[in-house]
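Asker: Sharing a sequence plus its predicted fold:
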Amino acid sequence: MNLKERVGLNLQDARRAKGVSQEELAHRANVNRGYVGKIENAKYSASLTTLEKIARALNIDPSELLKPRS
């Protein structure tokens, strides 16, 4: 699994654990909903700035999006 896939899956897991839709997350992080979906599906790589905005919107540490999957 590459880093882009790992970030996407970690983002999806964190978002679902918080009970937040892609649309709501996009609104909170001030990014496009389609962009959130493409990050989750490993179609796009997110910048560190975007990952920080998304993590802040989910109230998690950005490192959670990069952590290894078990």
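Answerer: Arrived safely.

Asker: contacts, neighbours, all on C-alpha from now
Answerer: Fine.

Asker: Which helix runs longest in this protein?
Answerer: Determined from DSSP state H, the single longest helix within the chain is helix 3-17.

Asker: any idea which element His27 lies in?
Answerer: Assigned by DSSP states H and E, His27 belongs to helix 22-29.

Asker: Any buried residues in that helix, and which?
Answerer: Gln22, Leu25, Ala26, Ala29 (16 or more other Cα atoms under 10 Å).

Asker: putting a second one here so we can go through both:
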Amino acid sequence: MEARQLLAWNVRKIRVERQISQERLALDAGIDRAYYGRVERGEENLSLATVDTLARALSLPVAALFRIPELGEEEPQTLKAGRKKLK
């Protein structure tokens, strides 16, 4: 898996596990939502500064965004569309 796909895999997995929307994470990281969507699809070559910004927005070390998935690990799914219901 090349670096862009590895980064995309990990960012998406972490974001989905934490139930954070793409829009929210992009806003927290100070990057454009459409650009962030391309990051998750592995279509963008990020600068180290942008990788660092995403790691900070997720409160993780940069290395966590390059974790190699274990053999057989399922691809991260998308979040359910729509707004969360108020409690």
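Answerer: Received, thanks. Predicted model, so just to flag it, every value in this text is computed and none were measured.

Asker: Give me the TM-score for this pair.
Answerer: With the length set by TM-score structural alignment, normalised by the length of structure 1, the two chains reach a TM-score of 0.92; 70 aligned residues with a Cα RMSD of 0.9 Å.

Asker: middle-most residue in structure 1, spatially?
Answerer: Compute the mean C-alpha point of structure 1, and by Cα atoms, centre = their mean the closest residue is Leu11, 3.4 Å away.

Asker: nearest spatial neighbour of the aligned residue in structure 2 for that residue, skipping sequence neighbours?
Answerer: Matched to structure 2 by TM-score structural alignment, Leu11 of structure 1 sits across from Val11. With sequence-adjacent residues excluded and distances taken as Cα to Cα, 6 or more residues apart in numbering, Val11 of structure 2 is closest to Leu65, at 6.2 Å.

Asker: I figured that neighbour hits Gln5, correct?
Answerer: No: assessed by Cα atoms under 8 Å, Leu65 of structure 2 is found out of contact with Gln5, at 10.6 Å.

Asker: Check the burial of Val51 of structure 2 by counting its neighbours.
Answerer: Neighbours of Val51 of structure 2 under the rule other Cα atoms under 10 Å: 18.
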